[in-house]
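Visitor: this is the structure alone, sequence omitted:
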């Protein structure tokens, strides 16, 4: 009876507020996480401005050389900065009071920033990150709760988020803290995922009476296998960074303070390569998710052959033969 009563109380909490929804979801997934999430909420409200923490997180990576890519962009929910010398763009989800819950405003801004980055020749690689305590604690339940089927259908709700995965330039996700629900789905749209040792991953939608709706049932299976993906989606339980690394969800795990600097380091290395070859390589690898082996091999071969029409291929191979560093011009 005690267990039943507790579940009823959690159900009531779900209806009262978005923050209660998050706490309840984590409770159902792993009871020991409730205290941590409450502490996280308190800290977020005690320090609503994330600017200082954001700068601190980027410390040691040349923040003095950073500038906004579009000073006129009216972004309220994200921070966009560029490392000019390295052609790296850094996008930070910035709704600290809501633990970076993904609402329509944030996602519209994120997609807009990514589209601008794709069109900007001074950007070759993108780092996507969140706060110290949460990359993104899911979609905004307050915004979703009253939607009807017709609303979702007419709005293409969450389907439009797939634009993140269509970005031609590589995205390195730097994940600290909670990466839940829609947050985990957006992170999986990145090309490389780095996690801090405090990262927690989950698809807790089942605890809210629904299912993942932005790729969780599809990408998670492809990245960690059917059995564990099924278990996570059907129970809503959380997975730590070490297990995420073991299963292949993330590429590397770092101490939390090093996650963003390491992501920027990798992005800088990628940005130093031929941009055309990088984009073609990304496209070829992504084709392996969409096609059979033979069709994928054909796509790879054609992309490979096409690089021989570029000056960068001649420069890269010529530099190797001449034992010098290549100077790619993205042409």
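Guide: Right, received. Where do you want to start? None of the values given here were measured: they were computed from a predicted structure.
Visitor: please make it C-alpha for all contacts and neighbour counts, starting now.
Guide: OK.
Visitor: quickly find the element holding residue 172.
Guide: Per DSSP states H and E: residue 172 is located in strand 171-175.
Visitor: another structure for you, compare them:
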């Protein structure tokens, strides 16, 4: 088992496997009218992180699912990363996770069952850290290894956060540094330094528990997590849903420090180019460095939070109290009235 490298059995990795925003638009387009459910507070029309159903008692049921192919070679770590990534969608809505169900696709003719067992053990460890049970699941024989979770959560409807409710003037914050897509590509090429592998693993297995706390803040106007579409893609969804534009101050974006040395070796995931092809026409002119960093597909990425100006001091104190470093305590940009030329302007 120690000789098995999971990433050799899949054509993609992590959230970099996500279908591009442009193709996803075509898939989701439908001429069939959908039934209107007044109890469905957030549905597929919102492009948000999870669906939310009104339980009728002031509480919303959050429901989400997320799965992908291995982004690391170690099966236990793969289970941890995939689980943290899936649970993040509940936190991104300001909610509290309550239960998870496993989704497993496994090439039983290529990989032993014992390896899949390690994946599930990793998942259970993250579920335990989130205070929930891995209560069941479904598995199939599949050409490539696939794993993820379906997760349910609860939220007081008054605390529900969406990616489409930003307001002009909100400052933008990101709770994890950008770059795990580039580092995972370096791993597949065999050039990733051990210290950078440790940085990426810690980032991807850290739960976004702060989202449940942010949900209780009136000053947090919009929230989402940054995953496969990169920072630009998920911020563009926030802007379009809110009818706004955004300005990013590139030197204030939290970035894994070693990224430039990998980019100098032309090390970046294919998902970056697919992302840029989907939304690059909505973005101001960028340097190559800015483009590769800001469109880098993240796996189990951080929370992107839009905070009203009068709540910035309280929000930054909260970040500091929860151990975030200086690079996360500084706003990376702001939302503004819709710019007719660009959805996002990078300065």
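Guide: Everything's here; your move. If you're wondering where the values come from, they're calculated on a predicted model, not measured in any experiment.
Visitor: so after superposing, what's the score?
Guide: The TM-score (TM-score structural alignment, normalised by the length of the first structure) is 0.24; 146 aligned residues with a CA RMSD of 7.2 Å.
Visitor: coming back round to it: show me what counts as buried in the strand holding residue 172 of the first structure.
Guide: Going by neighbour count (16 or more other CA atoms under 10 Å), the buried part of strand 171-175 of the first structure is 171-175.
Visitor: can you name the next helix or strand after it?
Guide: strand 178-180.
Visitor: helix or strand right after that following strand?
Guide: Taking DSSP H and E, what comes next after strand 178-180 of the first structure is helix 182-188.
Visitor: please name every helix or strand in contact with that following helix.
Guide: Other helices and strands packing on helix 182-188 of the first structure, by 3 or more CA pairs under 8 Å, 6 or more residues apart in numbering; DSSP states H and E, are strand 134-136, helix 216-224.
Visitor: report all helices and strands that the strand holding residue 172 of the first structure contacts.
Guide: Helices and strands touching strand 171-175 of the first structure, by 3+ CA pairs under 8 Å, 6+ apart, are strand 125-129, strand 192-196, helix 259-271.
Visitor: can I get those in CSV including mean neighbour count and distance to residue 20 of the first structure?
Guide: Listed next are those as CSV, based on neighbours: other CA atoms under 10 Å; distance: least, CA to CA, whole Å:
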stretch, mean neighbour count, distance to residue 20 of the first structure
strand 125-129, 27, 24
strand 192-196, 25, 25
helix 259-271, 21, 28
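Visitor: redo those as CSV? Include distance to residue 66 of the first structure.
Guide: Shown next, in CSV, are those (distance: least, CA to CA, whole Å):
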stretch, distance to residue 66 of the first structure
strand 125-129, 13
strand 192-196, 22
helix 259-271, 12
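Visitor: wait, which of those is closest to residue 16 of the first structure?
Guide: Taking CA to CA, strand 125-129 is the member of those nearest to residue 16 of the first structure, at 29.1 Å.
Visitor: what angle sits between the closest one and helix 259-271?
Guide: Strand 125-129 of the first structure and helix 259-271 are oriented at 170 degrees to each other (axes from the mean of the first three to the mean of the last three CA atoms, to 10 degrees).
Visitor: strand 125-129 of the first structure - contacts with which helices or strands?
Guide: Packed next to strand 125-129 of the first structure, using 3+ CA pairs under 8 Å, 6+ apart, are strand 88-93, strand 171-175, helix 259-271.
Visitor: so which of those is nearest residue 221 of the first structure?
Guide: For residue 221 of the first structure, the closest of those is strand 171-175, at 18.9 Å, according to CA to CA.
Visitor: between the closest one and helix 259-271, how many degrees?
Guide: Using the same axes, to 10 degrees: strand 171-175 of the first structure against helix 259-271 is 170 degrees.
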